[in-house]
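>>> coords please:
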Amino acid sequence: MILSMIALAAVGFHVAGIFAAMHAVMHTRTSQGAFAWSLGLVFLPYLSLVPYLFLGSSHFRGYVDLHRQRQARFFMLHDEASQPPQGAAVLTPETVDDPRYAPIGRMLKTAMHGGHALTLLVDGHAAFDAMLAAIARAEHYVLVQFFIIHDDTLGGRLRDALLERAAAGVRVCLLYDGIGSHALPDRFVERLRDGGVEARPFATRRWRNRFQLNFRNHRKVLVVDGTHGFVGGLNAGDEYLGADPALSPWRDTHLGIEGPAVADLQRAFAEDWYWVTGERPPSLAPLDRCGRAASMIVATGPADRQESCSLFFTQAITAATKRLWITTPYFVPDAAVFGALRLAVFRGVDVRILIPDRPDHRTVFMASTLYAHEATVAGIRMFRFYDGFTHQKVMLIDDDTAVVGSMNLDNRSFRLNFEIAAVNVDATFASEVEAMLTADFARSDEINPNDYRRLPYLSRVALHVARLFDPVL
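The predicted structure follows:
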């Protein structure tokens, strides 16, 4: 009897695995991912079926429908924004036609505008001091979005700043990712809500993908009164200020923006807020001509018709003619991005990539190590940052373009996460980023192709095994 039940359960697992494999073949975004999932689901359903429920689905139709109707139905913020505060300039954004980045704008239905003032914020203390100061000056509304918020000292400072503004009559909207902030206790959120802060978790879950762990909202956005915006790599937790001894000092970069692009930050937040609440958050027109920089907000995600994040990197890399410096905590490029990097070397571009010397996620670190070796063989200069953990997501292109945002060079950013970045064209700002990255490279060691060859054989095997998990890294 017991053996019959075991046999029946085994048959059930295999049948379910076959149906799940059919789903994987139809819906997984890459052929490599489809092959990996279907192979495991057919031959090892006991091990792969449950993970597939959490990681495998690639569709969440409600969000896709909303996202693809955003321009026509919900988020014409430039047209629907209220009048700016008395004495502020009326928005007449100057569109900048830069052929290097125009394909990105057409893909994402956005544009590059001139007239921005940019502030480079190096590391957590500078970034959060600036963001908390901007929140303290809010008169109308505050829009806040983080992938991770912790109930610790920094999280408490953010909470208290938002509560203080809400008590002053300012509308405060807070989004945090339901999985990224899984450790955030209910009492933290309840205190915010009791104080008048509209705090909501982001989730793409509906009944058919209620087990889904993919499609996380990895964006970090702050908009204050429509005039001040912030975007970058930092989350709200003490480790981002260097409090984790295993990863300290924590190296990261954020960006402050004033000018027309703040409206596009608002729009990205508004889409996510509408998905969660069914309502649009407040909005005001940003100030115009705050500076000389041209900026374009690039918001990507798995609901886009194209694999927009991967295509964004591919086009940005292709735009480089002299220099391409990138810093990323995770280097697991797909074929298109890796090919673009190698072609840049053959064009004579100075391609350098900075990655951490210590892991925060072991499997990703191992896969990155193998890709770093293959990159050096192709002529890409790879560096490991040894003075702490580098989490920044920055790209410097030639002498005039700097990108700061939330995007990593891995499959999760390319195809599974909602991401955001600012592409900034301004020689003065690019020189600031160059100085910052030059200092970072000075605190790093260049990777030699022989480093891989010196590893024991079983260690090299482990690196290749780690790379098999590319589709979910």
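>>> can we go C-alpha only for contacts and neighbour counts from here?
Noted.
>>> now the helices for the stretch 301-450 of the chain?
Secondary structure of the stretch 301-450 of the chain (DSSP state H, counting those that start in this stretch): helices at 308-319, 335-346, 362-377, 411, 427-442, 449-453.
>>> whoops, I mixed them up, the stretch 101-250 of the chain
For the stretch 101-250 of the chain, helices defined by DSSP H, counting those that start in this stretch occupy the ranges 102-108, 123-136, 153-167, 186-194.
>>> Dump these to CSV, plus mean neighbour count and distance to residue 37.
As requested, the helices of the stretch 101-250 of the chain are exported to CSV (neighbours: other CA atoms under 10 Å; distance: least, CA to CA, whole Å):
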stretch, mean neighbour count, distance to residue 37
helix 102-108, 16, 29
helix 123-136, 18, 39
helix 153-167, 19, 38
helix 186-194, 14, 35
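>>> Which one, of the helices of the stretch 301-450 of the chain, ends up nearest to residue 469?
Nearest of the helices of the stretch 301-450 of the chain to residue 469, taken as CA to CA: helix 362-377 at 8.2 Å.
>>> Can you point out the buried residues in that closest one?
Within helix 362-377, the residues that count as buried by 16 or more other CA atoms under 10 Å are 363-376.
>>> Tell me the one among these nearest to residue 415.
Ranked by distance to residue 415 (CA to CA), the buried residues of helix 362-377 are led by residue 364 at 15.9 Å.
>>> I figured the closest one hits residue 333, correct?
No: using CA atoms under 8 Å, residue 364 makes no contact with residue 333, being 11.4 Å away.
>>> ok so, going back, in CSV, list the helices of the stretch 301-450 of the chain along with distance to residue 266.
Formatted as CSV, those follow (distance: least, CA to CA, whole Å):
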stretch, distance to residue 266
helix 308-319, 19
helix 335-346, 29
helix 362-377, 32
helix 411, 26
helix 427-442, 23
helix 449-453, 45
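>>> To compare against the first, here's the next sequence to fold:
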Amino acid sequence: MDPIILAIVLLNICFGISIVFFERKTPEIALAWLTVLVFIPLLGFLLYLAFGQNFYRARLFRIKAEDDKKVQELVTEQLSEVARLETRSTDERESKFLRVIRMLLVSNRAIVSNNNTIEIYTNGQDKFRALFAAIDQAKDFVHVEYYYISPDGLGTEMVTHLTKKAKEGVEVRVLVDGLPFSVVPPSFWKPFIDAGGKKAVFFPGFFRFINFRFNNRNHRKIVVIDGKTAFCGGFNVGDEYVGKKELGCWRDTHVRINGDAAHLLELRFLLDWNYASKDRVEMLPRYFPKTGGTGSAAVQIVSSGPDHQHNQIKLAYLHLINTATESVYIQTPYFVPDSSLIDSLRLAAQSGIDVKIMIPCKPDHMFVYAVNHAFIADLLDAGVKAYTYDDGFIHAKTLVIDGLVASVGSANWDVRSFKLNFETNALIYNPAYAKKLREIFEDDLKHSTEITPESLKKRPLMEKVWEPVARLFSPVL
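Below you'll find the model as predicted:
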């Protein structure tokens, strides 16, 4: 055998051993990476180092995890008591959700607050109009955390509002992710910095366009204003989010929360800011003022990421699906579930529960678009109903169970959101708001096309050929 070929074979064997014995990945993910090594020797391992390895991850996030625990304990004391959700109904279905709350309290330290009012936004115009108005009314601080803020029309308008508040003496801090930030020219932020605004970058690159940590991104979308009002959901800041790009009309879901849940989103922001910035912020009482919340919505803020031992948002999805007795409505642009979620959805549908999934009719990523349909095809025979949203691009990440509880946030239904990215969702335990989100889903059905076995058979041949390949590599997306 040629010495070079022999060396490549031996190296691949060593790489495969490291994946199986040292990385402790799930069997699906390990097999997917081993397949990559077989078909793309050497280059496959370079891809693995960039996208899949965990050698340094434990060390990388250990300090952050310790800081999370310490600070959350301090803030819990500062809030004086953990708000507890009381059963407002003798309905057994509602009481089951207390198990979800307890699980997340124990495993994620996800505190529940029960005095919140919520406004739901399904288009960018309404969301950003409300956001900019709230920023303009800020008196003490504005804390902003987005995956990205584009240097385009909407991004410029956003930064203009923030710069104005900074000039007025309001504390304004902006945290953005390092990967998309690399394409933003420094001049875009200069007026904001000159006005006294502060900016930090999560996992920045070593150089402007070189970022070796691009596999773990901060995908959260959080804004907290004066510790009393907060926004979270699926919208980033860019012209596409108000329908001004090639994907056309942008259908997303975001919530504005007034009440003590704003404290929990503020806590999330400060933890992330202190990890990303050298300008550390003390957990002062001013950031957690009395909100005077008079609403009736119980809200639990759940975060997950590679700094968490378990996939908390995925576990929340699983637990909520398993409590369903009537309906499970899912909206997501990326539907790449693992076997546990597939089994859970099949079991629910076969038990007579109305399971509906809505995905986009057009792709923003061809690979994921193909995988979406591959996994949908596996669920149809169990009675799951699936739809493509035809009136633009749907980017909403929502889950509604029985019209009683709902989840709105940044997490998609894929491996990247469950294990690799930093995500935050708001779980809303309130029939009125959950019912409204279910009605929004049902209204979206009027602009959707059902996916059926017959329609899948009519797809172009290349799509049919591409989907099995895309699915094979879905665990490493």
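>>> follow-up on the earlier one: from the helices of the stretch 301-450 of the first structure, which stretch is densest packed?
Compared across the helices of the stretch 301-450 of the first structure, helix 308-319 shows the largest average neighbour count, a mean of 22 (mean count of other CA atoms under 10 Å).
>>> Can you check which part of the second structure it sits on?
Counting by TM-score structural alignment, helix 308-319 of the first structure falls onto residues 312-323 of the second structure.
>>> contact partners of the matching stretch?
Contact partners of stretch 312-323 of the second structure, identified using CA atoms under 8 Å, 6 or more residues apart in numbering, comprise 93, 96-97, 100, 104, 107-108, 302-304, 328, 340-341, 344-345, 348, 399, 401, 411, 418, 425.
>>> any idea which strand is longest in the first structure?
Assignment by DSSP state E gives strand 113-122 as the longest strand of the first structure.
>>> Once aligned, what mean separation remains between that strand and the second structure?
Taken over the aligned residues, the distance from strand 113-122 of the first structure to the second structure averages 1.0 Å (mean CA distance after the TM-score superposition for the first structure).
>>> Let me know the closest of the buried residues of helix 362-377 of the first structure to residue 9 of the first structure.
residue 363 (31.9 Å).
>>> Return the residue of the second structure aligned against that closest one.
Correspondence of residue 363 of the first structure to the second structure, assessed by TM-score structural alignment: residue 367.
>>> Which residue is the nearest non-sequential neighbour of that match?
Distances taken as CA to CA, 6 or more residues apart in numbering put residue 470 closest to residue 367 of the second structure, at 6.2 Å, once the chain neighbours are dropped.
>>> okay, now the one you found: neighbour count?
Using other CA atoms under 10 Å, residue 470 of the second structure has 19 neighbouring residues.
>>> Residue in the first structure paired with it?
Following TM-score structural alignment, the counterpart assigned to residue 470 of the second structure within the first structure is residue 466.
>>> Please identify the helix or strand for that match.
Using DSSP states H and E, residue 466 of the first structure maps to helix 457-467.
>>> residues in contact with residue 221 of the first structure?
143-146, 229-232, 265, 269.
>>> how about a cut-off of 10 Å?
By CA atoms under 10 Å, 6 or more residues apart in numbering, the contact set of residue 221 of the first structure is 143-147, 175, 229-235, 265-266, 268-269, 405-406, 420-421.
>>> quick one: which of those sit in strands?
143-146, 175, 229-232, 405, 420-421.
>>> Go ahead and confirm residue 462 of the first structure touches residue 365.
No: assessed by CA atoms under 10 Å, residue 462 of the first structure is found out of contact with residue 365, at 11.4 Å.
>>> tell me what the longest helix along the second structure is packed against?
Secondary structure assigned by DSSP state H gives helix 57-78 as the longest helix of the second structure. Using 3 or more CA pairs under 10 Å, 6 or more residues apart in numbering; DSSP states H and E as the contact definition, the elements that helix 57-78 of the second structure packs against are helix 261-276.
>>> and residue 75 of the first structure, how many neighbours?
Look at residue 75 of the first structure: counted by other CA under 10 Å, it has 20 neighbours.
>>> Please report the distance of it from residue 262 of the first structure.
Separation of residue 75 of the first structure from residue 262 of the first structure (CA to CA, to the nearest Å) stands at 14 Å.
>>> Overlap in contacts, those two.
Common neighbours of residue 75 of the first structure and residue 262 (CA under 10 Å, 6+ apart) are residue 268.
>>> what's around the closest residue to residue 397 of the second structure other than its chain neighbours, how many residues?
When the adjacent residues along the chain are set aside, residue 397 of the second structure lies closest to residue 332, with 4.8 Å between them (CA to CA, 6+ apart). Neighbour count of residue 332 of the second structure, defined by other CA under 10 Å: 24.
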